[in-house]
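1. got a predicted model here, sequence first, then my questions.
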Amino acid sequence: MKESIINLFTHLHEHAEVSWKEIETTNYLVALFEEAGFQPQRFQHIPGFSVEIGEGSPKIGLRADMDALWQEVNGEMRANHSCGHDAHMTIVTGVMQQLQKIGHLNGTVRAIFQPAEELGNGSLSVIQEGVIDDLDYLYGVHVRPFDEISYPNCAAGIQHGACLFVKGQIDGLDHHGARPHKGINAIEVVTSIVQQLSFTHIDPHIAATVKMTNVHAGTENFNIIPGKASFGLDLRAQTNEVMEQLKAKVENVCQQLSALYHVPIHIEFFDHVPAAVVNEEAAHFMAQAIEHILERPAIPIIITPGADDFHFYTIERPHLKATMLGLGADVTPGLHDPYMQFNHQSMEKGIAILTDVCLRTIKQFHMKEGED
């Protein structure tokens, strides 16, 4: 399969599309599956599709994210697969092709090609399409940086952190630079927000950060003190519980400073992505598959400060037993770097491991049913 894998990856890499615009990516993959004898089902309201093989229980989902980032590459702004989603689509497609070669399955494997992971909400729209409601297990995959897992090592789960963004607005009035006592300087308020948030104290055993990542205030006239300003915050926490603490801290700081400066401060939370909830049974099956394919022990679970909307599936459908394969791929310089590179041989490892875990899950399910 090596040549077909590389050809598929190359096409997806060279025809990247950003979130919610994965139209041609969907068309290309749907046509590929149809030519192979599958019956892919397009989503009704969003780009993407699902395709399955086998019948009956257990029902296993394989998720592949489809979107690219909009970045400057060699002086040109363009869609760019710098997070490995082209590899993820290639791997999941390869798994379905392998399962087709195996033949009859005493269970169902459904591949889900999801849009808009980079915006942190594509999975929620897929959930609304109803394609995961009857699944028992859900497996994902993500290529990992070289300094997190070296090729060919793999992890049976990825403990992604939670992520939350904040839009803020300070609504004061502009006033003359010679009369600072006539109003509030929005830049000073922004500075106070940064200072107060720096005093956020969370359990040091749990990674968490809150920082200002966007500020706009003032005009081209340097003799006007700005009364208005907009700002943005990025919140990260390794657990959902700590994220709630950070959120409450931001709300409290803005309320207190609004009262102190006598100026309205409005904030809006958006694009929340929850922390991972890794299922023990699913991770156990993944670890067995990794050890079988690589002939070396799996790394149990890796902890990473990044976020992934894969984890909305288990938040919204708690019955799902889910984990994500941490695929050692020697990603350099790093994920989201516009010049990201990785070891392409990792895709073959990923296909073998995910194929194994699907077959292993089906076998273990029926063994358990027999015992019951």
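-> Thanks, I have the structure now. The structure presented is a predicted model; accordingly, all values stated were derived computationally and were not measured.

2. okay, CA-based contacts and neighbour counts for the rest of this
-> Noted.

3. now do the strand or helix carrying Gly350: distance to the chain's middle.
-> Using DSSP states H and E, Gly350 falls within helix 345-371. Put simply, helix 345-371 sits 23 Å off its chain's centre (C-alpha atoms, centre = their mean, to the nearest Å).

4. so which bits of that helix are buried?
-> The neighbour-count check on helix 345-371 (16 or more other C-alpha atoms under 10 Å) flags 346-359, 361-363 as buried.

5. now for it, which elements pack on it?
-> Judged by 3 or more C-alpha pairs under 8 Å, 6 or more residues apart in numbering; DSSP states H and E, the packing partners of helix 345-371 are helix 2-14, helix 85-102, helix 280-294, strand 321-331.

6. try this one side by side with the last:
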Amino acid sequence: MTAKTDSIKEFRKLKSSHPDWHDSIEAVFDEVVTIRRDLHKYPELAFEETRTAGIVAELLKGWGYEVKEAVGKTGVIGLLHGAAPGPVIGLRADMDALPMTDKIDQPYRSENEGVAHTCGHDAHTSILLGVAKLFAAKGLESGTLKLIFQPAEEIGQGADAMIKDGALDNPKVDAMVGLHVHPTLKTGEFSVTDTEYSCAAVDIFDLVITGAGGHAAHPHQTIDPIVIAAQVLIALQQVVSRQTDPLDSVVLSFGQIQGGTKATIIPDSVLLKGTVRTLKPETRAQMPEKIESIATGIAKSFKGNAVLTYHHVTPSIKIDKGMRELLTKTVSELFGAEALYIATPSMGGEDFAYFSQEVPSIFFRLGTNNDEQTAFPNHNSRFNVDEQAFLYGISVLSLLTHKFLQTTKGEKE
């Protein structure tokens, strides 16, 4: 018996425990797979998701949703109102792809050269459309379901753009839910952190080290920015090892060094480019000053100069305790407590964080690993997902939505 057969078998257990939900999810599954393969075949980069957004909008309209387009440039919002007043829950899926080559051996391999869904946003969008169709058929007893199809996650700008364009208002969202497909988990498995923050804040910086160039044969007549930069590179690692609580989490990494034109010429300057990842906002706030202090101090000691340019990209994802409890109850009820794993926070970034800073939120991982073809990591050119995992993603998002609207339905009546 293959792993894939096992995953289907586990899902079919819902037939006895939750027959209505089981049948509703199975009813939308084939269309979800078809949508996902189409989106995978024609991926689009950040803020260029016009075809994807158009498909999403037309499907939502056809299912009876109130639709808002061009939210945050290329985002789409779908609203479904219940029979009675109640709270508003937001479910988010990101739509953009990456500037990579798709190397999967499938008929739905990307036909857009140099663009590929190697992070699974095609799966996120399709799963959320499955939830949309399910509730279009079932209806809502109370409250409002707000579906947020977001652009530009891969450059960390889409969520913020949608929020600034009113995505969390009219009606005001009371809670947000997001998921991410992940090959570190098997199909039928889920994970969530038990910490306040689950994904790191992402910052990017440029550090220009300036000296005085000259002939490499006469270094004493120069102020060598390459040597200064080397000292700075090593010293800045002490921000993590000696200036941060060992129980806190900080990553400081350099990804680029640019300087010089020839082996025999000492240049005037060197450019260092790096990233900082932090979980706690208070730790994040301290990082620019620490980096600048060390860099300028070392540069001046060698009669050089250092100039820091620091960019805040995305904040860290904040996990609401109540929403985590709701996710735990939902997964346990559907697939058993053993299906949900407690994960450590990731130092990777995710701009769902912007939503989590505004409203109580939960963000979790959905297992999609079923064989050798679906075991490649996110952002790998051979990344692919087990489509049977969509059954599990739709299940949890749908029942969690139902539970939230039921348990809090009297709050806005």
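-> All right, it came through fine. Remember, predicted model here, so these are calculated numbers, not experimental data.

7. that older thread, would you mind giving the helices and strands packed on helix 345-371 of the first structure as a markdown table with distance to Thr200 of the first structure and mean neighbour count added?
-> Shown next, in a markdown table, are these (distance: least, C-alpha to C-alpha, whole Å; neighbours: other C-alpha atoms under 10 Å):
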| stretch | distance to Thr200 of the first structure | mean neighbour count |
| --- | --- | --- |
| helix 2-14 | 41 | 15 |
| helix 85-102 | 35 | 22 |
| helix 280-294 | 32 | 20 |
| strand 321-331 | 31 | 26 |
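
8. can you put these in JSON lines and add distance to Leu164 of the first structure?
-> Output for those, formatted as JSON lines (distance: least, C-alpha to C-alpha, whole Å):
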{"stretch": "helix 2-14", "distance to Leu164 of the first structure": "29"}
{"stretch": "helix 85-102", "distance to Leu164 of the first structure": "22"}
{"stretch": "helix 280-294", "distance to Leu164 of the first structure": "26"}
{"stretch": "strand 321-331", "distance to Leu164 of the first structure": "21"}
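
9. for Val250 of the first structure, which of those is the nearest?
-> Proximity of these to Val250 of the first structure was assessed by C-alpha to C-alpha; the nearest stretch is strand 321-331, lying at 30.9 Å.

10. got the angle for the closest one vs helix 345-371?
-> Angle, strand 321-331 of the first structure to helix 345-371, by axes from the mean of the first three to the mean of the last three C-alpha atoms, to 10 degrees: 160 degrees.

11. give me the angle between strand 321-331 of the first structure and helix 280-294.
-> 40 degrees.

12. tell me the helices and strands packed up against strand 321-331 of the first structure.
-> For strand 321-331 of the first structure, the packing partners by 3+ C-alpha pairs under 8 Å, 6+ apart are strand 137-145, strand 154-155, strand 158-160, helix 280-294, helix 345-371.

13. gap between it and the chain center?
-> Taking C-alpha atoms, centre = their mean, one finds strand 321-331 of the first structure lying 12 Å from the centre of the chain it belongs to.

14. could you do stretch 295-311 of the first structure as well?
-> 12 Å.

15. looking at the helices and strands packed on strand 321-331 of the first structure, which is closest to Pro264 of the first structure?
-> It's strand 158-160; of these, that one is closest to Pro264 of the first structure (C-alpha to C-alpha) at 34.9 Å.

16. need the contact list for Glu153 of the second structure.
-> Contact analysis of Glu153 of the second structure by C-alpha atoms under 8 Å, 6 or more residues apart in numbering lists Ala46, Asp94, Met95, Asp96, Ala159, Glu350, Asp351, Phe352.

17. and the spatially most central residue of the second structure, helix, strand or coil?
-> Note on the second structure: the residue nearest the mean C-alpha position is Glu350, at 3.4 Å, using C-alpha atoms, centre = their mean. Put simply, Glu350 of the second structure is coil when judged by DSSP: H, G, I helix; E, B strand; the rest coil.

18. what does Ile187 of the first structure give?
-> helix.

19. do Leu91 of the second structure as well
-> Quick answer, by three-state DSSP: Leu91 of the second structure is strand.

20. that one contacts Ile148, correct?
-> Yes: assessed by C-alpha atoms under 8 Å, Leu91 of the second structure is found in contact with Ile148 at 6.0 Å.

21. neighbours around the residue mapped onto Val143 of the first structure from the second structure, how many?
-> Counting by TM-score structural alignment, Val143 of the first structure corresponds to Val181 in the second structure. Residues within reach of Val181 of the second structure, counting by other C-alpha atoms under 10 Å, total 26.

22. need the contact list for Val181 of the second structure.
-> Counting by C-alpha under 8 Å, 6+ apart, Val181 of the second structure makes contact with Cys119, Gly120, Ala123, His124, Arg365, Leu366, Gly367, Thr368, Val385.

23. now with 7 Å?
-> Each residue near Val181 of the second structure by C-alpha atoms under 7 Å, 6 or more residues apart in numbering is listed here: Gly120, Arg365, Leu366, Gly367, Thr368.

24. got a list of what the residue nearest to the centre of the second structure touches?
-> Here Glu350 of the second structure is in contact with Cys199 (C-alpha under 7 Å, 6+ apart).

25. next one: the one 4 residues further on
-> Applying C-alpha under 7 Å, 6+ apart to Tyr354 of the second structure gives the contacts Ala159, Asp160, Pro315.

26. among these, which ones are buried?
-> Buried, going by 16+ other C-alpha under 10 Å: Ala159, Asp160, Pro315, out of the contacts of Tyr354 of the second structure.

27. return the member of those nearest to Phe335 of the second structure.
-> For those, the nearest to Phe335 of the second structure is Ala159 (30.8 Å; C-alpha to C-alpha).

28. on that earlier part again, tabulate the helices and strands packed on strand 321-331 of the first structure (CSV), appending distance to Leu335 of the first structure.
-> Below are these laid out as CSV (distance: least, C-alpha to C-alpha, whole Å):
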stretch, distance to Leu335 of the first structure
strand 137-145, 7
strand 154-155, 17
strand 158-160, 14
helix 280-294, 23
helix 345-371, 15
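
29. nearest to Ile53 of the first structure, out of those?
-> helix 345-371 (11.4 Å).

30. could you give the angle of the closest one to strand 137-145?
-> Using the same axes, to 10 degrees: helix 345-371 of the first structure against strand 137-145 is 160 degrees.
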